[in-house]
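Engineer: Here you go, sequence then predicted model.
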Amino acid sequence: MNVQPIKHSRNSQYFIPGPSVWPVSLCASIILFFIGAANWLHDRWFGPYLLYLGLLCILGAMCAWFTNVIRENKASNYNTQVGYSFRWGMTWFIFSEVLFFASFFGALFYTRVFSVPELSGAIRPLTHILLWPDFSGGWPLLHNPDNRQFLGANSVGNIWGIPALNTLLLLSSGVTLTIAHWGLCLKRRAVLIGGLFFTILLGATFLGCQASEYYAAYQQHGLTLNAGSYGSLFFLLTGFHGAHVTIGSTMLIVMLIRSIQGDFSPENHFAFSATAWYWHFVDVVWLMLFIFFYWI
């Protein structure tokens, strides 16, 4: 990769990486992935193939991009100003993720606070009488206004089962990651590696429990994507959160490999810090999910 140091007014140099194809490649891969997912949901034969192709392209672009950035870091091309830029970039990225999930939580609150009460007559009785006189709203919404077209779930899982366990797992992973960071700052390599290992293990256990919850939702509770607004919101919120846990776990695996190789020092470990920020953000999102979707 060509590097282009640019001079500033203070006669310092600022490292600018050369043009990269990986951001565009990653965006195209994500678009391909979602095109495949949409067509799979509509029973198109090519949907699964596009989805898996998009997933492979995403993984390939991420690996190549990570490799380039790691190579630049090892070449000592970064300075304090680059560190500021990286931190601001990660801050804005996490802010965009906050807005991403805020739109989903907005859909959840609008459905629960406005749509369901209005259709059941709690806000405007005339709407209820004219449209769905037999509909009695509640949450979780098991019986939809037109239950023949969109059959609601027959039951929901126990909140103090897998959802509570997953909450404990993610909160614990935040603790182990903080311990790993503490070990890095104090140059205790064993604590760093052990903390990262247990964080990854907790994240993988979370994903396994979520897969088990999905299986039970489909097989035992009749809770599917076709089960009306409750089913759609359930899989939308928990599914995208699970995708973020998967991405975060992948990032943590990279951090573990780099920690074993001795790439980080107390003065130079922004990649670790950025991954930790992302993971703590994922933890907070799940805590909000547990409270506002499962509990309240």
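Structural biologist: Noted; the coordinates are in hand.
Engineer: use CA for all of it now, contacts and neighbours both
Structural biologist: OK.
Engineer: For the stretch 101-250 of the chain, which segments count as helices?
Structural biologist: Applying DSSP state H, counting those that start in this stretch to the stretch 101-250 of the chain gives helices spanning 116-119, 125-131, 162-185, 189-219, 228-261.
Engineer: this is the other structure I want to compare:
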Amino acid sequence: MKSLNIFYINKTHYKTEHSYHLVDPSPWPILGSFGGFCLTLGGVLFMHKYFGGLNLLLTGLTIICYTMYVWWRDIVREATFEDCHTITVQKGLRLGMLLFIISEIMFFFAFFWAFFNSSIAPVYNIGGVWPPKAISIISTYTVPLTNTFFLLSSGATVSWAHHAILGRNKGQTIVGLIFTLILAIWFTKLQIFEYVNAPFSISDGVYGSCFFLATGFHGFHVFIGTIALFISLIRVILNHFTNTHHFGFEAAIWYWHFVDVVWLFLFVNVYWWSNK
């Protein structure tokens, strides 16, 4: 017992020596890695029609979803109830989120590179023109323009919610987030409608591949951002944030603005410029 008491005394004293957060040992990283392994292996087996591939894929997906929930639950507890996220820790989190968004920019840069490489100098295999003559393209001024209005409006409403929380106005923060979520859901619904009624598919040459990969991954990012904002709404209602300590909400806002900017590039280049 004596050594145990000394350990706790030293641990308490150690915490006061710096402003960093030394996390406790956690089983979630290795559990998440196991889930990712099951998901990847199950996906490969399923696509090659091996017995049990689908079950392994679903098992991996379930493990990953569970890991995400319990891991983020621990982070919420550390930030909100244990007050472990000091100013120094928040600076590190902001830097991490910034680097993550930069990596996402590089991710979409690859798709734009493939798009411009094929569109600026179209090869003879597709007729030497862009878009290829056999492709019936989607009109710029229908669903794409409407979705642009929805997504840019959602950027304005989420900024409204951000300024409201800075001004300690919980009611306006909630209203701004609700409007943002409604616009995000409408964007996703129209994107699905566009895919279902598209006159071409992902297998229709390089145009179909570039279109569906770029817009599809953007739609996936919209879905993830919608979940992040929905969780932020719940946390606002539960009083997890203050006007000076709300990085979880702020990170979701940064991510949403990134999604807005990517869509502008997609709309201008993939929908508008390709149709000229």
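Structural biologist: All right, it came through fine. What you see is a predicted model; the values in this text were computed from it and never measured.
Engineer: about what we covered before: can I get the helices of the stretch 101-250 of structure 1 in JSON lines including mean neighbour count and distance to Trp22 of structure 1?
Structural biologist: Conversion of the helices of the stretch 101-250 of structure 1 to JSON lines gives the following (neighbours: other Cα atoms under 10 Å; distance: least, Cα to Cα, whole Å):
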{"stretch": "helix 116-119", "mean neighbour count": "20", "distance to Trp22 of structure 1": "44"}
{"stretch": "helix 125-131", "mean neighbour count": "14", "distance to Trp22 of structure 1": "51"}
{"stretch": "helix 162-185", "mean neighbour count": "20", "distance to Trp22 of structure 1": "28"}
{"stretch": "helix 189-219", "mean neighbour count": "18", "distance to Trp22 of structure 1": "26"}
{"stretch": "helix 228-261", "mean neighbour count": "18", "distance to Trp22 of structure 1": "17"}
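Engineer: Quick one: closest of those helices to Gly60 of structure 1.
Structural biologist: helix 228-261 (12.6 Å; Cα to Cα).
Engineer: Have a look at how far, on average, that closest one is from structure 2.
Structural biologist: On the superposed models, the aligned residues of structure 2 are on average 0.7 Å from helix 228-261 of structure 1, with distances taken as mean Cα distance after the TM-score superposition for structure 1.
Engineer: Quick one: the residues in structure 2 that that helix pairs up with.
Structural biologist: Using TM-score structural alignment, the residues of structure 2 aligned to helix 228-261 of structure 1 are 205-238.
Engineer: With distance to Val24 of structure 1 added, can I get the helices of the stretch 101-250 of structure 1 in CSV?
Structural biologist: Formatted as CSV, the entries for the helices of the stretch 101-250 of structure 1 read as follows, by distance: least, Cα to Cα, whole Å:
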stretch, distance to Val24 of structure 1
helix 116-119, 41
helix 125-131, 47
helix 162-185, 31
helix 189-219, 29
helix 228-261, 18
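Engineer: Ok, which of these comes nearest Phe290 of structure 1?
Structural biologist: Proximity of these to Phe290 of structure 1 was assessed by Cα to Cα; the nearest stretch is helix 162-185, lying at 6.9 Å.
Engineer: I figured Val191 of structure 1 hits Ala180, correct?
Structural biologist: Yes. At 5.8 Å, Val191 of structure 1 and Ala180 qualify as touching, with contact defined as Cα atoms under 8 Å.
Engineer: give the contact list for the spatially most central residue of structure 1.
Structural biologist: With distances taken as Cα atoms, centre = their mean, His244 lies nearest the centre of structure 1, 2.0 Å away. Taking Cα atoms under 8 Å, 6 or more residues apart in numbering as the criterion, His244 of structure 1 is in contact with Val282.
Engineer: Check the gap between it and Leu55 of structure 1 for me.
Structural biologist: Between His244 of structure 1 and Leu55 of structure 1 the distance, using Cα to Cα, to the nearest Å, works out to 14 Å.
Engineer: What of Arg189 of structure 1?
Structural biologist: Relative to Leu55 of structure 1, Arg189 of structure 1 is positioned 34 Å away (Cα to Cα).
Engineer: wait, which of the helices of the stretch 101-250 of structure 1 is closest to Ile31 of structure 1?
Structural biologist: For the helices of the stretch 101-250 of structure 1, proximity to Ile31 of structure 1 was assessed by Cα to Cα; helix 228-261 is nearest, at 15.1 Å.
Engineer: Over in structure 2, find the residue span whichever helix or strand comes after the closest one aligns onto.
Structural biologist: On the C-terminal side of helix 228-261 of structure 1, the nearest following helix or strand under DSSP states H and E is helix 270-289. Helix 270-289 of structure 1 corresponds to residues 247-266 of structure 2 when matched by TM-score structural alignment.
Engineer: Taking the chain centroid, which residue in structure 1 is the extreme one?
Structural biologist: Here structure 1 reaches farthest from its C-alpha mean at Asn11, the gap being 41.5 Å by Cα atoms, centre = their mean.
Engineer: what lines up against that one once you look at structure 2?
Structural biologist: In structure 2, the residue matched to Asn11 of structure 1 (TM-score structural alignment) is Glu17.
Engineer: So its match: helix, strand or coil?
Structural biologist: coil (DSSP: H, G, I helix; E, B strand; the rest coil).
Engineer: same check, this time on Ile9 of structure 2
Structural biologist: In the three-state summary, Ile9 of structure 2 is assigned as helix, counting by three-state DSSP.
Engineer: hmm, back to that, buried ones in the match of helix 270-289 of structure 1?
Structural biologist: Buried residues in stretch 247-266 of structure 2, counting neighbours by 16 or more other Cα atoms under 10 Å, are found at 247-260, 262-263, 266.
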